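Colleague: sequence and predicted structure below; questions after.
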Amino acid sequence: MNRLDHTLSALRRAGRSGLAAYFAAGDPDPEASLALLRGLPAAGADVIELGMPFSDPVADGPILQQANARALAGGQTLKRTLALVRALRETESRTPVVLMGYLNPILRHGVAAFARDAGEAGVDGLILVDLPLEHAGEIDRQLREHGMHLIRMSAPTSEDARLADTLRDAGGFVYHIMLAGTTGAELPDEDRIAQALAKVRAHTGLPVAAGFGVRTPAQARVVGRHADLVAVGTRLAEVLAERGVSGALEEVRLLAGALRQ
């Protein structure tokens, strides 16, 4: 069983929502990035979302754009991101890793080569925020051949017909963007979150992750009442920049603790 499937099944059996912690690979530098990744499981991250730095991260707000820029300035590439996963897998074999980013680096690497290399590195899933549904089939097929999931996305603006098409062959989980716009914006109220996730669940039996906008343990707890995974990225990148690896891991502990109460 894929590590992601195993973790999501375990969370469902435990009756709680999990934490998906996002960090950009190579931020603030390769050594610190690896130390951070190695510390995430013990800090309480159920899923690691590892950003593939890109020069034009159009879905990201200023904080994650800065994280991308720091990583790229330090020489981070897709190959080095996969090497980071391989290094993590030397000591951590159970926590799923989902790569998140943009289509362009995958195309430059080659879809088939990427699927092979990512699978060998120990990646469990892929989220591409700018992947058109019409072009998802080949990437999905290549990933499945190497035991990985292409994670599909939904948004508040997604209409039912589009959701049905998007989620028809989905695997792993569905990543729901809780707000229109870029990462780091203000979280919707709980009623709107509940309604949006219920709409997604009407089209799939897969677990649903909710991201974009969660900054505090209290907010994570609210979202966790309705989502199977709570994804946090902007706040963690902010703390990493301000307080380093130890501060970021402490923030993960606080968020994870809120979901275990």
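Modeller: Received the coordinates, thanks. Numbers count the residues shown, from 1 in each chain.
Colleague: hey, let's count contacts and neighbours off CA atoms from now on
Modeller: Noted.
Colleague: quick check: A180 touching A155?
Modeller: Yes. Using C-alpha atoms under 8 Å, A180 is in contact with A155, at 7.1 Å.
Colleague: neighbour-wise, which of these two wins?
Modeller: More crowded of A180 and A155, by other C-alpha atoms under 10 Å: A155, with 18 against 12.
Colleague: just the element for the residue nearest the centre of the chain, please.
Modeller: In the chain, the centroid-proximal residue (C-alpha atoms, centre = their mean) is E49; its distance is 3.6 Å. Per DSSP states H and E, E49 falls inside strand 47-51.
Colleague: included below, for side-by-side comparison, is a second structure:
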Amino acid sequence: MTRIDDTFRRLREDGRKAFVAYIMAGDPDAETSLAVMRGMPEAGVDVIELGLPFTDPMADGPTIQRAGQRALAGGQTLTRTLDMVRAFREDDATTPIVLMGYYNPIYSRGVARFLEEATEAGIDGLIVVDLPPEEDDELCIPAQAAGLNFIRLATPTTDDRRLPKVLTNASGFVYYVSITGITGAAEAQAADVAPDVARIKAQTDLPVAVGFGIKTAAAAEAIAGVADGVVVGSAIVERIGRGDPPADVLAFVRELAEGSHRT
């Protein structure tokens, strides 16, 4: 059982929903992003999503694209991102960390080497948005053999014929993308999300966390009412991008976490 599995099990037993928070590694610099990351568990974050900056982030909206550009301009690399995880693990051995990004940096590293380094550093799961289920032999299956969860995305356009394929070999949780399009676009609506969450849960025992378009504590609370977890990224990254100090960013994260946990 991974830290992700254990966290969702514990929350379920406590009757609570998970709050998952995303930041970009190295944004706006390594020191600041590590400070925010270290403060997340105390602010109520149950699972940390750590973005791996990439030059061509096709699924990301302008806010996260700019975060990746800032990180890359500051010298953030896969090696430095793994070092950031190691530094976090010096003080926190329990909070799950999901590395989210694209396949190219992993492929360039070499899958076997990457998986060895990722598990050693303390990563618990992967979200690789440009590897479809048809490519599971490429990374998904080796990752699971190495003890990492491979978290799959489902979207409003994932119909009942496609969904079983998407769920095959998925683990940890299912990340339901609440809106069509890129990150940070429209606002998610619980009434629109609920039927698709129910449809997914009818075909898997995995928890379903909903992300994209959640920007306020009230929205987080509403989404938590229909899902097993809430994912917020762009709204947090936006505050980092405008130069808010880590304490202010974490205060906002706490508001979102409290909203997610009220349900």
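Modeller: Happy to help now that I have it. If you're wondering where the values come from, they're calculated on a predicted model, not measured in any experiment.
Colleague: ok, average deviation of the strand holding E49 of the first structure from the second structure?
Modeller: Between strand 47-51 of the first structure and its aligned stretch in the second structure, the superposed structures give an average distance of 0.2 Å (mean C-alpha distance after the TM-score superposition for the first structure).
Colleague: could you point out which element follows that strand?
Modeller: Downstream of strand 47-51 of the first structure (by DSSP H and E), the next one is helix 62-73.
Colleague: return the list of helices and strands in contact with that following helix.
Modeller: strand 18-24, helix 234-259 (3 or more C-alpha pairs under 8 Å, 6 or more residues apart in numbering; DSSP states H and E).
Colleague: please redo it, this time with the cut-off set to 6 Å
Modeller: Counting contacts by 3 or more C-alpha pairs under 6 Å, 6 or more residues apart in numbering; DSSP states H and E, helix 62-73 of the first structure packs against no other helix or strand.
Colleague: stretch 12-23 of the second structure spans what distance, first to last residue?
Modeller: Terminal residues of stretch 12-23 of the second structure lie 25 Å apart, using C-alpha to C-alpha, to the nearest Å.
Colleague: what's the spacing between V239 of the first structure and I63 of the first structure?
Modeller: 10 Å.
Colleague: which outside residues touch the host helix or strand of L8 of the first structure?
Modeller: L8 of the first structure is located in helix 3-14, with elements delineated by DSSP H and E. The list of residues contacting helix 3-14 of the first structure from outside it, by C-alpha atoms under 6 Å, 6 or more residues apart in numbering, reads P96.
Colleague: same thing but 7 Å
Modeller: 17-18, 94-96, 124, 172 (C-alpha atoms under 7 Å, 6 or more residues apart in numbering).
Colleague: and if you look at stretch 242-256 of the first structure?
Modeller: 19, 32, 36, 39-40, 43-45, 216-217, 220, 236, 239-240.
Colleague: same question, stretch 19-28 of the first structure
Modeller: Here stretch 19-28 of the first structure has contacts from 33, 45-53, 67-68, 70-71, 76, 81, 229-233, 237, 256, using C-alpha under 7 Å, 6+ apart.
Colleague: go again with 8 Å.
Modeller: Contact with stretch 19-28 of the first structure is made by 32-34, 44-53, 64, 67-68, 70-72, 74, 76, 81, 84, 229-233, 236-237, 241, 252, 255-256, 259, as judged by C-alpha atoms under 8 Å, 6 or more residues apart in numbering.
Colleague: now do the strands in the stretch 51-200 of the second structure.
Modeller: With DSSP state E, counting those that start in this stretch as the criterion, the stretch 51-200 of the second structure has strands at 97-101, 125-128, 149-150, 152-154, 174-177.
Colleague: now those in TSV, with distance to K165 of the second structure and mean neighbour count?
Modeller: Shown next, in TSV, are these (distance: least, C-alpha to C-alpha, whole Å; neighbours: other C-alpha atoms under 10 Å):
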stretch	distance to K165 of the second structure	mean neighbour count
strand 97-101	21	23
strand 125-128	16	24
strand 149-150	14	26
strand 152-154	10	23
strand 174-177	13	24
